[in-house]
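Asker: I'll drop the sequence and a predicted model, then ask my questions.
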Amino acid sequence: MRALLGLAARSAWSRRFVLALIVLSIALSTFLLLGIERLRQDVRQNFAQAVSGTDLIVGPRTGAVQLMLYAVFRVGSATNNIGWDSVQALAAQRQVAWTVPIALGDSHRGFAVVGTTPAYFEHFRYGERQPLVLATGRAFGDGLSHVYEAVIGAEVAERLGYRLGQRLVLSHGDGAFAANDHADKPFTVVGVLARTGTPVDRSVHIPLSGIEAIHLDWIAGAPMPGAKISAEAAAAQDLTPRTVTAVLVGLKSRAAVFAVQRWVRGYGDEPLMAVLPGVALDELWEVLGAGERALQAVSVLVAVVSLAGLVAVILAGLDARRRELAILRSVGAGPRQVLALLAVEGALVTLCGVLLGALACAGAIALLGDIALQRWGQVLHARWPGPDEMRLMGLLLLGGWLASLVPGWRAYRLSLADGLSPRA
């Protein structure tokens, strides 16, 4: 077997230019397969860890997926809001450790505005229960002097070039109409959050009192004619929220999850629902599964094309090697040894391509990790290939070996006389 391996290696080296192209083709297919698999895993992990440490998310009665979309990912809008009395009743439940209300609906230059309380910076978690960290500045506080303060996400600061002390004007809704700008009540940036790779990076956080202040002279989504209230006068009024969009809830014990869910479901003052973030995120991911499967199908097709190229090149070069194979037969090599020779060559070529592709994938992840985080908020984890990736590499190796059996079988059937006297 050692002699056969050496012979296969020397034979492959003699045709190194052509085989190098096949190795490169297999490496690219391996790179694509492993890259898509790693990206799929990391995107799903980031997706599932957009919020952690929150036991329930309570909102108006709607679909669980829709609630997660606007409450966590700032996508879409709520069909209804929750009354402040309901928020207080929820917080008063003995199983509830903390609540973080959030109010959505405004924006700033395409970024979502999140009205919340200082408890948001204390209790919100992402990833492996990682807390929010301020890169610069501080969180906003309670009281009259903090009404017009804002804490922005890392992507907002980077893309808009904002720093501490920056004045910003919020827009009502998506900001499509200039008349909806709250230009009379600007906010001041007092803090910039460190990058998290979650929708927090793309959010502008202001106090709930600030949400109330900018809407005091608005009604039904439009400014009230002749009822202009200055920023100072608005801050001096009672700014207790009337409604919020959703509530993040932390419990004293995970065992109380279903009890609190039943309480929310049976709450009589208004229709509410409570969803478990993990369950809802899995359900939401299933909605996005078609795109994931399409990417996997494309990478599999690329791998199949690469292996087909391996077969085509070996078959195309077989006529040129018929004399070589006939000489091997004449010195005592049997048909099975010839078959084994070509099978080993195909396996070596495939192994080189797979290893090169795996190394290229690992290098790309290491080099592009910071860029992906800074530009797209996507965390790429440089780690040893997992079971799914090892399985893909094994399938590629098996596929390459099986592909090499096709020309090997043809060589197996070549006769000695045919090899010594090839047809013109």
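Answerer: Everything's here; your move.
Asker: from here on, contacts and neighbour counts on C-alpha atoms
Answerer: Will do.
Asker: doesn't residue 258 make contact with residue 274?
Answerer: No: taking Cα atoms under 8 Å as the contact criterion, residue 274 and residue 258 are not neighbours in contact, 9.5 Å apart.
Asker: higher neighbour count, these two?
Answerer: The neighbour comparison of residue 274 against residue 258 (other Cα atoms under 10 Å) goes to residue 274, with 27 against 14.
Asker: ok, and here's another one to check against it:
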Amino acid sequence: MFRLALKSLLNRRGTVLLTVFTIALSTALLVGVERVRSEARSSFASTLSGTDLIVGARAGTVQLLLYSVFRLGEPTANVSWATYQQIAAAPAVAWTVPISLGDSHRGYRVLGTTGAYFEHYRFGNRQPLAFAHGEPFAGVYEAVLGSEVAAKLGYSLGDDIVIAHGIGRVSFSNHDDKPFRIAGILAPTGTPVDRTVHVPLAAIEAIHLDWQSGTRLPGRGISAEQALTHDLTPRSITAFLVGLKSRVATFQLQRQINEYRGEALSAILPGVALQQLWSLTGVAENALRLVAACVVIVGILGMSTALLTTLNERRREMAILRSVGARPRTILGLLCLEAMSLTLAGIVLGVLLLYAILAAVRGYAASQFGLFLGLGLPTAAELYALAAIFSAGLVAGMVPAWLGYRRSLSDGLAVRT
């Protein structure tokens, strides 16, 4: 029966190839949507670990998470340095990492922080940051680059870079009077850290001493050497990460910060914020799944239509098979086997096509969107999707198979005019 089904399909190779390719495209789309969805969630979830609270100016939970961790969007306001020091000195706090955003270098975000960033920041499964080259910054005008920044821009240790005011890819407001020397390059992490330029908090103050409201003050230039003689203690920061001595105190400290009377603050739990982010993107994810499922249905119906169309042309073939001893259930099995073969071939080709596309675009997706698309084996959800496609193809093939089963021997041998 398998050999007979194969020869029958080869005899109609043009229609068969078109049908298989249609199923392959729909399979690649459905499984691709699931792969991108799961990898996006994995990439976001692995960006930050080991941090109990993120504190910033009063804002929405998701907004605070996006700009403080993923470098997306803009903060509503800053946190005063005095407030930061007061919270950092709380008995329940084990460590804090202040961060200051607002500048950039050739389209990459600049993050002002302290040495605590390299000591306490964790990603993935509580993995610490590691240096591929060099060491953390020590001087005011030293910088540590993420792996992607160094690779894309061709930087190495000892090179000088100039920071631009604002976060635009192209800026005409450069802090070119205070260049930074590259002291270290971080190892790849697969997180926004790779696309960040890290400088000391004191450097953020130094480069803005002769600036006000986003513009350089005319006639009040302060050189890099002169800036070092000023008090470079930050007046404010964008946000800060908090690690606690005991997680039992997490909710108590969060409530105290949210009710802080000195200024309007928000303290969020990273895991809870991520869940809220998933709830916001869930509608879009379901819409993409629905579109992909509709494409699969169209592909399966196309296969069923192709089988029905050729069934009328194969009336004589079916009759000859019946005349040499084939039973009706043999015809039923033959047509079901053809439908199963077409669906299975489409699924295999679709998976291969998907992996080829992923291999081609994964570099671009990582550099442009920070989305790391893995080439691992299909996940359980993807296998369920493939099984659903196979089952749908088998069910759709039952319609022409049943019609072939019901036709009599004389139907194929009779001459129609």
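Answerer: Right, received. Where do you want to start? Computed from a predicted structure; not experimentally measured.
Asker: residue in the first structure matching residue 80 of the second structure?
Answerer: Under the alignment defined by TM-score structural alignment, residue 80 of the second structure corresponds to residue 83 in the first structure.
Asker: Please apply the same query to residue 371 of the second structure.
Answerer: Superposed on the first structure with TM-score structural alignment, residue 371 of the second structure falls opposite residue 378.
Asker: Doesn't its match lie inside a helix?
Answerer: No: with DSSP: H, G, I helix; E, B strand; the rest coil as the criterion, residue 378 of the first structure is assigned coil and is not in a helix.
Asker: Trace residue 321 of the second structure over to the first structure, please.
Answerer: Matched by TM-score structural alignment, residue 321 of the second structure corresponds to residue 328 in the first structure.
Asker: what residues are up against its match?
Answerer: Residue 328 of the first structure sits next to residue 338 when contact means Cα atoms under 8 Å, 6 or more residues apart in numbering.
Asker: what sits against residue 377 of the first structure?
Answerer: The contact partners of residue 377 of the first structure, taken as Cα under 8 Å, 6+ apart, are 155, 195, 196, 197, 198, 201.
Asker: what residues are up against the third one?
Answerer: With contact set as Cα under 8 Å, 6+ apart, residue 196 of the first structure has these partners: 126, 132, 377.
Asker: Please report the distance of it from residue 134 of the first structure.
Answerer: Using Cα to Cα, to the nearest Å, one gets 11 Å for the distance from residue 196 of the first structure to residue 134 of the first structure.
Asker: for the contacts of residue 196 of the first structure, which one is nearest residue 119 of the first structure?
Answerer: residue 132 (11.3 Å; Cα to Cα).
Asker: helix/strand/coil for the residue lying closest to residue 375 of the second structure once chain neighbours are set aside?
Answerer: The spatial neighbour of residue 375 of the second structure that comes closest, neighbours along the chain excluded (Cα to Cα, 6 or more residues apart in numbering), is residue 355 at 6.7 Å. Of the three states, residue 355 of the second structure takes helix under three-state DSSP.
Asker: and residue 322 of the first structure, what element?
Answerer: Under DSSP states H and E, the secondary-structure element containing residue 322 of the first structure is helix 289-330.
Asker: post-alignment, that helix versus the second structure, mean distance?
Answerer: For helix 289-330 of the first structure, the mean distance to aligned residues of the second structure following superposition is 2.1 Å (mean Cα distance after the TM-score superposition for the first structure).
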